[in-house]
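**Q** got a sequence here, can you model it:
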Amino acid sequence: MVYLKNFYFASGIAEDLYLNDIQRTCYDSFYPFMILPQKGIDEIEFKDVTILYGGNGSGKSTMLNIIAEKIGAERMAPYNRSNFYEDYLGYCDLDYINAQMEEKLIITSDDIFDYMLDIRRLNEGIDTKREERLEEYLDYKYSSYQLKSIDDIEELRKRNAAKSKTQSKYIRETLLDNVREYSNGESAFKYFTSKIKENGIYLLDEPENSLSPEMQLELVNFLEQSVRAFRCQFIIATHSPFILSLKNALVYDLDKEPAGPNDWHKLKNVQAYYRFFMDRREEFEN
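**A** The predicted structure is shown next:
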């Protein structure tokens, strides 16, 4: 589903602003005005899946953040701004085909890392409370308890529950035993599946971080299903060959001069993988 059709960057006006008395001696950067003109790209046309590809420093994350801010996408983690960011956004423009999306969200690597840290803190808390739960279980299991009033019913229920369970089962159930079942990659994948819902625009900044190749392929499958079944639109910044291979994705190559659409299998990063494996193909055949 295409909600956002076109986005127009404020390229080409940085020099005018500089000459029209915006220059201040205390500023040594006009970010993001001076980034995108170097790429020669003023406009992006979107499909169901649009990918911004490029090496480090190519501007793909900057472009993604600009689009996210202009459309008012919800975001969790902060990002780099500058004194001229709001001015820049004011000169950008966009076209919607269907503005009836239910959600606009940007998901960054920092969001994923923060989520995994939360899981780690929760697990640390579980370790701290494990001994407390063991003592609680032994008390419930083997001590006698008399019901004295209606207020004691809940306490009696807990004690009866403990008597009907093994020690390990009681501790697992009271400590959210499912938390520890996921690796970092599985937790990252779970974050995407929990955040991406129906009828939304989702901007993903390098979603391959923390994901193994197998998990990246699972994410690709999930994103393709979300486009087909849940009417989602995705704008993705990545250099992962797995993410780049998303079906029918429109890929903008920011490493080209000027930047513009390119076939995913012709991209510099993907060609490097291809040459690497082709040079070693005999090892795979043995």
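
**Q** alpha carbons only for contacts and neighbour counts from here, please
**A** Noted.

**Q** three-state assignment of Leu246?
**A** Following DSSP: H, G, I helix; E, B strand; the rest coil, we place Leu246 in the coil state.

**Q** sec struct for the nearest residue to it once chain neighbours are set aside, please.
**A** Nearest in space to Leu246, with sequence neighbours left out and distances taken as Cα to Cα, 6 or more residues apart in numbering, is Val220 at 6.3 Å. The local conformation at Val220, judged by three-state DSSP, is helix.

**Q** residues near Val220, how many?
**A** Counted with other Cα atoms under 10 Å, the neighbours of Val220 add up to 19.

**Q** can you check the one 4 residues further on too?
**A** Under the neighbour criterion other Cα under 10 Å, Glu224 is assigned a count of 20.

**Q** my guess is it contacts Leu246. True?
**A** Yes: with contact defined as Cα atoms under 8 Å, Glu224 reaches Leu246; the gap is 7.1 Å.

**Q** in the protein, which spans are strands?
**A** Taking DSSP state E as the test, the strands found in the chain are 4-8, 43-45, 49-53, 93-96, 103-107, 200-205, 233-238, 250-253, 260-261.

**Q** now the second one, please; I'll put the structures next to each other:
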Amino acid sequence: MGLQAKPYLQRITALFGDDIDWERHPYSVPAVRNLESISFHPDVTFFIGENGAGKSTVLESIALALGFGIDGGNKNISLNTASERAPLQHALRLSRSFRTPRDGYFFRAESFHNVSTHMDELWERDSASAESLHARSHGEAFMAVLLNKFKGRGLYLLDEPEAALSPNRQLAALTAIHQLVEEESQFIIATHSPILLAYPNAKILLFDGTGISEVAYEDTEHYSVTRDFLNHYPRRLEQLLKPE
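**A** Alright, predicted model coming up:
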């Protein structure tokens, strides 16, 4: 059997120095404090957890360690310095495949507007141009990037891509992700979406107060809470909205 190209990013290992202030963010977050190593699935690895659990912090630090800018985009886009905002990147050691991915992108929902503005300025497009990402909704702009900018055989890091996607668009994104996986791509995705999390055979890592642990899809809160609410929504609404 020949060598496998994927996963392009096989593992990260955290090597913390003696000068770390464990009371300071992000080291005070349990998932970061207890971080030793993470091994990635060749196709799709998901980071899940409550807001503030550290999943976006770790994903962002991986992206920076790989050479992406803190605002996202491809490796040719760098809008800010990352050293002060994401010190965790300096503790990460990356284990990679023998093959370098042909393509790469870091999507960060909260700064995607900045990246879109930069691209319009770079190509001298105004917001009325059909090619401008600002001429589209946030969801349309992300789908345009996913469908047109991701070329395959790539390493793609996505931070909450569902933020502006309707359920139907999430299904479309799931299809696009699968097509890219079939074209030898690898994804690492921080998400709250039970739709995206359903991707077959993905590795799901839960960030919580005990650290980081692998869970099955049907054991995630995203699946169980969504299923329970949809199956019993009249009763759940009555419980949630009853007078004090």
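
**Q** so which of the strands of structure 1 gets nearest Ala161 of structure 1?
**A** strand 103-107 (41.6 Å; Cα to Cα).

**Q** buried stuff in that closest one?
**A** Across strand 103-107 of structure 1, burial judged by 16 or more other Cα atoms under 10 Å covers Lys104, Leu105, Ile106, Ile107.

**Q** ok and that strand relative to strand 233-238, angle-wise?
**A** For strand 103-107 of structure 1 against strand 233-238, the angle by axes from the mean of the first three to the mean of the last three Cα atoms, to 10 degrees is 10 degrees.

**Q** counting contacts, what elements does strand 103-107 of structure 1 pack onto?
**A** Counting contacts by 3 or more Cα pairs under 8 Å, 6 or more residues apart in numbering; DSSP states H and E, strand 103-107 of structure 1 packs against helix 60-71, strand 200-205.

**Q** what about that strand, how far off from structure 2?
**A** Its matched residues in structure 2 lie on average 1.8 Å from strand 103-107 of structure 1 after superposition (mean Cα distance after the TM-score superposition for structure 1).

**Q** which part of structure 2 matches that strand?
**A** Using TM-score structural alignment, strand 103-107 of structure 1 lines up with residues 103-107 of structure 2.

**Q** got the contact list for the closest residue to Arg75 of structure 1 other than its chain neighbours?
**A** Distances taken as Cα to Cα, 6+ apart put Ile106 closest to Arg75 of structure 1, at 5.4 Å, once the chain neighbours are dropped. Applying Cα atoms under 8 Å, 6 or more residues apart in numbering, we find Ile106 of structure 1 in contact with Ala68, Ala73, Glu74, Arg75, Tyr202, Leu203, Leu204, Asp205.

**Q** is it true that the fifth one touches Ile235?
**A** Yes: with contacts defined as Cα under 8 Å, Tyr202 of structure 1 counts as touching Ile235 at a distance of 6.4 Å.

**Q** to which residue of structure 2 is Ala272 of structure 1 aligned?
**A** Per TM-score structural alignment, Ala272 of structure 1 is aligned with Val225.

**Q** contacts only, for the most centrally placed residue in structure 1.
**A** In structure 1, the residue lying closest to the centroid (Cα atoms, centre = their mean) is Ile107, at 3.3 Å. Shown in contact with Ile107 of structure 1 (Cα under 8 Å, 6+ apart): Arg75, Met76, Tyr202, Leu203, Leu204, Asp205, Pro207.
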